[in-house]
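[1] Mind looking at a prediction? Sequence and model below.
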Amino acid sequence: MQVESLKQANALEQAASAFVELRPRLFGIAYRMLGSAVEAEDILQEVWLRWQNTDRSTVQNPAAFLALITTRLAINVAQSARSRRESYIGPWLPEPVDTSMDPTLGAERGEALELAFLLLLERLTPTERAAYVLREAFVYPYPQIAEILQVSTVNARQLVSRARKRLTAARREPIDKTEHRRLLAVFLDAAQTGNIAALEDLFAADVVSSSDGNGIRGAARFPLLGSARVAKFLAAYAPRFWPGADITWVEVNGRAAVLVPRNRTEITLLTIEASPQGIHHLMWIVNPAKLGAFGGVTT
């Protein structure tokens, strides 16, 4: 009995070691699939339980097996998340992650990690999103993507191609990280002083301002559209929002963002989506459940 117990303990230790080694990649897949760190962590807990209960002697490639389980669980969650978000109060934005604390998350093709791009991925079906993430963010071969999604290799290629075309058609020309940070800094100066003309100069004509608060007080329940309307609103709101705010710069999903205290216990995270034409999207994340990594209160 003692020998058998030692064998089981050793086998579980090996299983844990394999899982821990692969965990960053598995989290990266689940997070890019869902835009939620909390939901990604829940999936990883389920993957670990299944890995423990699997006859691992039959698994020739643990990395492939764990990626398969993670992706299939993420597809299921993504399908149910769509209906759950219909009851979300106000605009929904992806949950930000602190990539300065976890640089491995964005190590592989990090453009598929940016908040604006995660929001764009919401336009895809869960299966299209899985195919795209596996191929474009993690460079999985098409036969393995086909196995994970339970489709033919030809269909896997078609899913990735269709997703790529839809995203390319919708995505604006990107700017580099340096220019992104510069634009955000210039915006902060203009917003804090309520300079309408300076704000309008920064904005693209189709600029949108979205506040993700899920009904929390102080978060707008509808997006603001258009450069003139957004600039006027920010100028009117400036005297109440910015005075005394001790702004902290952070790295969110591989891009610059700022934390703005709203009172002694609450914070707002602000980042932007921009192109050479200017700022297209102001993303204000107020929901404390999404700011646990930055000092918010999780629920």
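    Okay, I see it.
[2] all contacts plus neighbour counts: C-alpha atoms, from now on.
    OK.
[3] Past the top helix by length along the chain, which element shows up next along the chain?
    Longest helix of the chain, by residue count under DSSP state H: helix 2-34. Using DSSP states H and E, the helix or strand that follows helix 2-34 in sequence is helix 37-52.
[4] in the longest helix of the chain, what's buried?
    Buried positions in helix 2-34, judged by neighbour count with 16 or more other Cα atoms under 10 Å: 12, 15, 19, 23, 25-34.
[5] Pipe the residues you listed into JSON lines and attach distance to Val252 per row.
    Compiled in JSON lines, the buried residues of helix 2-34 are given as follows (distance: Cα to Cα, whole Å):
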{"residue": "Leu12", "distance to Val252": "35"}
{"residue": "Ala15", "distance to Val252": "32"}
{"residue": "Phe19", "distance to Val252": "26"}
{"residue": "Arg23", "distance to Val252": "20"}
{"residue": "Arg25", "distance to Val252": "18"}
{"residue": "Leu26", "distance to Val252": "19"}
{"residue": "Phe27", "distance to Val252": "16"}
{"residue": "Gly28", "distance to Val252": "14"}
{"residue": "Ile29", "distance to Val252": "17"}
{"residue": "Ala30", "distance to Val252": "17"}
{"residue": "Tyr31", "distance to Val252": "14"}
{"residue": "Arg32", "distance to Val252": "14"}
{"residue": "Met33", "distance to Val252": "17"}
{"residue": "Leu34", "distance to Val252": "16"}
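[6] hold the first one in mind and look at this next one:
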Amino acid sequence: MTQDPFVAHRGLLFTVAYEMLGSAAEAEDVVQESWLRWADVDRARVRDPRSYLIRIVTRQTLNRLRTVSRRREEYVGEWLPEPLLTTPDVAEDVELAESVSIAMLTVLETLGPTERAVFVLREVFELSYGEIAEAVGKSAATVRQVARRAREHVAARRPRVSVSRAEQAVVVERFLTALRTGQVQELMEVMAPDVVLVTDGGGIVPAALAPIHGVEAVVPVLARANRVVAAFDTLPVWLNGEPAGRIEMDGEPSAISVVVEDGRVTRIYVVRNPLKLTQLDEPTELAR
């Protein structure tokens, strides 16, 4: 019996929606909405199910993006993407792993809805300009211009990471060990002088409301977190296709993701908002 194309491409469709939204919960809603629309489609008239399904998901995602964009403007503090527990094999597809990293999703958040959709569909999923034009409701010529602007925007802001996943894992483990043991000197050495710390508590749990810049300012914040709770532990995990960490503070989880350049941590993203920590127990399937 032939598998339904929607079922066959479900991991891909979730990944498309997640990359555009940065939220697993919102992406799941979009996939469910898209399934209902697919159920009403005359399959005999669909020449390319993959492209057709991506088009449905993109349209649903764009509708949702315009709504959540307004909500995020009112968000308390820094908004970070929802982290996903993933398996190490996601990192084998380097382009996919980079595109779903917390650092990249944070950059994509600075694009408008249409720019983000065009960038993701073109650069990550390699759709033609014609296919993207149908998905976003623009002409192919307009899509080309939007794609160029989006590429330039992302290139100017994306982390320039050149380390391998193995090298990153070593630095991440060193960083997590220093964090767990409260070794201030080791923390100073593993972080770059201009390191930036971004924390997301969503107004629900304590977190810095703005990014913290510079190792002299970041180290005391991290060291204090270790001291003020009775039980503090760190665990290396794979989040969004790269080595990262899970922090337990008095039994409450947080997710920590870092950017590593030249053997040192240059950016730290800590998600503490409990509403964004529902995907840390079972690996999420990502595909393209």
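    Right, received. Where do you want to start? Quick caveat: nothing in here was measured; it's all calculated off a predicted structure.
[7] So after superposing, what's the score?
    The TM-score (TM-score structural alignment, normalised by the length of structure 2) is 0.88; 281 aligned residues with a Cα RMSD of 2.5 Å.
[8] before we move on, the earlier item: measure how the longest helix of structure 1 sits relative to helix 37-52, angle-wise.
    150 degrees (axes from the mean of the first three to the mean of the last three Cα atoms, to 10 degrees).
[9] Helix 2-34 of structure 1 packs against which elements?
    Here helix 2-34 of structure 1 touches helix 37-52, helix 62-85, helix 126-132, going by 3 or more Cα pairs under 8 Å, 6 or more residues apart in numbering; DSSP states H and E.
[10] Leu218 of structure 2: what's it in contact with?
    Just to correct that, residue 218 of structure 2 is Val rather than Leu. Contact analysis of Val218 of structure 2 by Cα atoms under 8 Å, 6 or more residues apart in numbering lists Val195, Val196, Leu197, Ile212.
[11] I'd assumed the third one was in a strand, is it?
    Yes. In this structure, Leu197 of structure 2 lies within a strand as judged by DSSP: H, G, I helix; E, B strand; the rest coil.
[12] Tell me the counterpart of it in structure 1.
    In structure 1, the residue paired with Leu197 of structure 2 is Ser209, using TM-score structural alignment.
[13] how near is its match to Ala170 of structure 1?
    18 Å (Cα to Cα, to the nearest Å).
[14] Structure 1: which residue goes with Thr110 of structure 2?
    Aligned against structure 1 by TM-score structural alignment, Thr110 of structure 2 finds its counterpart in Arg123.
[15] Are we agreed that that match is in a strand?
    No. Under three-state DSSP, Arg123 of structure 1 sits outside any strand and is assigned coil.
[16] how deep is it tucked in, by neighbour count?
    For Arg123 of structure 1, the number of neighbouring residues by other Cα atoms under 10 Å comes to 14.
[17] Check the gap between it and Arg164 of structure 1 for me.
    Taking Cα to Cα, one finds Arg123 of structure 1 at 11 Å from Arg164 of structure 1.
[18] rewinding a little: neighbour-wise, which of Ser209 and Ala170 of structure 1 wins?
    Looking at Ser209 of structure 1 and Ala170 with other Cα under 10 Å, you find the greater number of neighbours at Ser209, namely 23 against 11.
[19] Alignment lookup: Val41 of structure 2 to structure 1.
    So Val41 of structure 2 corresponds to Thr54, using TM-score structural alignment.
[20] Report the secondary structure state of its match.
    The local conformation at Thr54 of structure 1, judged by three-state DSSP, is coil.
[21] got the contact list for it?
    Shown in contact with Thr54 of structure 1 (Cα under 8 Å, 6+ apart): no residues.
[22] now Arg109 of structure 1
    Per Cα under 8 Å, 6+ apart, neighbours of Arg109 of structure 1: Glu136, Ala137, Phe138.
[23] For the first one, which non-adjacent residue is closest in space?
    By that I understand Glu136 of structure 1. Arg109 (7.2 Å; Cα to Cα, 6 or more residues apart in numbering).
[24] can you map out the helices along the stretch 51-200 of structure 1?
    Ranges of helices in the stretch 51-200 of structure 1, per DSSP state H, counting those that start in this stretch, are 62-85, 115-121, 126-132, 142-149, 153-170, 177-193, 196-202.
[25] Having no further points to raise, I will conclude here.
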